[in-house]
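In: predicted model and sequence below, questions to follow.
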Amino acid sequence: MKCYNWNGVTFFIIEGLSNLGEFKMLIFVILLLGYIVILGGNSMIIFVVLSDPKLSSPMFFFLCNLSLVDMAYTTTTVPNMLSGLVTGVSTISVQGCFLQMFVFIMLSVTGRATLTVMAYDRYVAICSPLHYSSIMTLPVRLLLVVGAWAFGTACTLPAICLGSRRYYCGANVVKHGWCDPASVRRLVCGDTLTDNIVSLTFGVVAMLTTGVLILTSYILIGLSIFRMGVGERLKAFKTCAAHLTVVTISYSAAACVYISYQSWSMLTEQVRIIVSVLYSALTPFLNPLIYSLRNNELRESIGRMLRKLGPTTVLPMKGVNTVS
């Protein structure tokens, strides 16, 4: 991808949360613990799903992909932020900055596309249960996952490639926790109207496309549930509860971040950065907890795994005297 426009600026300084003073250590501990939970929780889901034959349904196949996206998504930014909080300064090369920007945004869009695929999976399971196995075959599942990753890449690449060709001179301090596109764009020596339009256009396309498809799936699911009996309604609701909770939190948090970015006069720069940092770690942190608590099959599988890994009690053999 020959997009880079080499110029005098060779690296960026990520200001991040370096101005928090005595609160830096508190933020460091919160981020570190959250990152450990994200890696541990999502790794556990992937391990359990891959090792338990009872969790071979398409829903868990997509859940594995979502957990993988969440781990990669947070790993793109959190380790750099932790390093910056400890050392007091965080630098990144121009190439590394745009690579981080691309991977971060691409994974963010891919995560929402995966939630869209999971909504479609729930729609097929509830509205066409008799044809579910014949529709959600392994090739179809792979095609849907590849499509989610391709959609994330297609929505991200144009704006990143355009921004990386701009000329950067003078100030090289990024006032954000990572290489945020809007923050990096302020350092461009020249007009960025085209960049803003392209970035906004693809951002709206990504949010609206996934949001409308998820909403449509749940409207159709709701119409189908109304025609069911009480017992079937309860079972269908339990099937969708975890996914619906994750979708609600994800899009609500995104709306809060958007509002914080628009409230320039009401919120300080540090507060906006903290809101963005918490948002980037919120859904990857909550996803394994929500699915573990809301999904009976996954919860039971995790329980079986923990019992296998736990200490075993050695019982005395018959006919052998034991000394008390």
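Out: Right, received. Where do you want to start? Numbering: from 1, shown residues only.
In: could you use CA atoms for every contact and neighbour count after this?
Out: OK.
In: am I right that D191 sits in a strand?
Out: No. Going by DSSP: H, G, I helix; E, B strand; the rest coil, the assignment for D191 is coil, not a strand.
In: and the nearest residue to A254 once chain neighbours are set aside, what does it touch?
Out: Using Cα to Cα, 6 or more residues apart in numbering and skipping residues adjacent in sequence, the residue nearest A254 is Y279, 7.3 Å away. Neighbour list for Y279: A253, A254, V257 [criterion: Cα atoms under 8 Å, 6 or more residues apart in numbering].
In: does Y279 lie in a helix or a strand, and which?
Out: helix 269-294 (DSSP states H and E).
In: next, count neighbours for S252.
Out: Other residues near S252 come to 12 when the count uses other Cα atoms under 10 Å.
In: before we move on, the earlier item: in helices, which of the contacts of Y279 fall?
Out: Secondary structure assignment by DSSP state H places A253, A254, V257 of the contacts of Y279 in helices.
In: here's the one I want to compare it with:
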Amino acid sequence: MGKPNRVNQTAISDFLLLGFSERPEEQPLLFVTFLGMYLVTVMGNLLIILAIISDPHLNTPMYFFLANLSLTDACFTSASIPKMLANMHTQSQTISSTGCFAQLYFLLTFGGLDNLLLAVMAYDRYVAVCLPLHYNTAMSPQFCAQMLGICWVLTNCPALIHTLLMTRVAFCGYKAVPHFYCDPSALLKIACSDTRINELMIITVGLLFLTAPLMLIILSYVRISWAVFGISSGGRWKAFSTCGSHLTVVLLFYGSLMGVYLLPPSTHSAERESRAAILYMVIIPMLNPFIYSLRNKDMKEALGKLFGSRKTLFLPG
């Protein structure tokens, strides 16, 4: 008889997500904390989407991309946190191989989409500030829909390829992932087969979805700054105010990523990486709705109208 297929033997077994703490007494507090943050994240981003859809004045490219960014943030967080909460509630650390690979696919898809949407929004602000007379033509609904479609294709294809490559990796022995989700780098550390192609894919995806969007964002804001310095002080403040919320989100998002991935490898630890992941996977998506609503007069008015319309439903006729 031939040797048993190691990949087939391990494909049906579960992985263990070690999470943050193995102490049972800490699980209730962690569960309540992350449940609260998750609910605020989802509800806040859904409110942004509802406000944009319900207000005709927000039918512009900037808010079209903001609505998609809010949807992406909600989905990105939902790809990992519900499973973590379920494991905390059941005092279990397991995730099936199918569930792990599905989680990996959605995290790569929505994480990449988040990066590309931030870059597209920076380009939108560049056109609005530097080419205001051509804004309606350059950022037509058809062009915006095409850019959104391209973003989806550019994120789905690498995510699918990366996930399929991961399913071909053999995992042996005690398959414990020192994370609260199926992190690709953590998965490769517990592999017992050749992972060079997977590692190359991680580097390629990282360069594509971190470096390229960031360079486009930097270039856009360099051009915006150059254009703004050539106008009056009053117009200068108005131009910068239209970019303030987006720039704040960009600094938070990429600042947290760089704080993790640009540090020397010797400073990395499973606990440190898990906490950093919570920063850009939960906390920043939770803060985004507040940043865009508190710093934006139009969003404040749209949210006021949205809550006002909801109140009228409970008023007696």
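Out: Nice, I can see it. These numbers come from a predicted model, not from an experiment.
In: okay, the residue nearest to A254 of structure 1 and T74 of structure 1: tell me how far apart.
Out: Distance of Y279 of structure 1 to T74 of structure 1, computed by Cα to Cα, to the nearest Å: 11 Å.
In: now swap in M305 of structure 1 and tell me
Out: When M305 of structure 1 is compared with T74 of structure 1 (using Cα to Cα), they lie 26 Å apart.
In: more neighbours, those two?
Out: With neighbours defined as other Cα under 10 Å, M305 of structure 1 and T74 compare such that T74 has more, 23 against 16.
In: what residues are up against that one?
Out: Per Cα under 8 Å, 6+ apart, neighbours of T74 of structure 1: Y35, S280, A281, P284.
In: so D70 of structure 1 sits against P284, correct?
Out: Yes. Between D70 of structure 1 and P284 there is a contact at 5.0 Å, judged by Cα atoms under 8 Å.
In: between those two, what contacts are shared?
Out: With Cα under 8 Å, 6+ apart, D70 of structure 1 and P284 have common neighbours I38.
In: between these two, which one's more packed in?
Out: Comparing D70 of structure 1 with P284 by neighbour count (other Cα under 10 Å), the higher total belongs to P284, at 29 against 25.
In: need the counterpart of the more buried one in structure 2.
Out: Aligned counterpart of P284 of structure 1 in structure 2: P285 (TM-score structural alignment).
In: distance of the closest residue to that match other than its chain neighbours from R275 of structure 2?
Out: Of all residues not flanking P285 of structure 2 in the chain, D73 sits nearest, at 5.4 Å (Cα to Cα, 6+ apart). In this view, D73 of structure 2 and R275 of structure 2 are 18 Å apart by Cα to Cα.
In: going along the chain, name the strands of structure 1.
Out: All strands of structure 1, identified by DSSP state E, fall at 11-14, 90-93, 173-174.
In: need those in TSV with distance to M44 of structure 1, can you?
Out: Converted to TSV, these look like this (distance: least, Cα to Cα, whole Å):
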stretch	distance to M44 of structure 1
strand 11-14	32
strand 90-93	31
strand 173-174	35
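In: out of the ones you listed, which comes closest to L50 of structure 1?
Out: Ranking those by proximity to L50 of structure 1 (Cα to Cα) places strand 90-93 first, at 36.2 Å.
In: just checking, what packs against the closest one?
Out: Strand 90-93 of structure 1 is packed against strand 11-14, helix 78-87, with contacts defined by 3 or more Cα pairs under 8 Å, 6 or more residues apart in numbering; DSSP states H and E.
In: mind checking which of the strands of structure 1 is nearest T313 of structure 1?
Out: Per Cα to Cα, nearest to T313 of structure 1 of the strands of structure 1: strand 90-93, 50.0 Å.
In: once aligned to structure 2, how far is the closest one on average?
Out: Strand 90-93 of structure 1, aligned to structure 2 and superposed, deviates on average by 2.2 Å (mean Cα distance after the TM-score superposition for structure 1).
In: how about that strand, aligned to which bit of structure 2?
Out: With TM-score structural alignment as the criterion, strand 90-93 of structure 1 aligns to 93-96.
In: so S21 of structure 2 is in contact with Q27, correct?
Out: Yes. Contact status for S21 of structure 2 versus Q27: in contact at 7.4 Å, counting by Cα under 8 Å.
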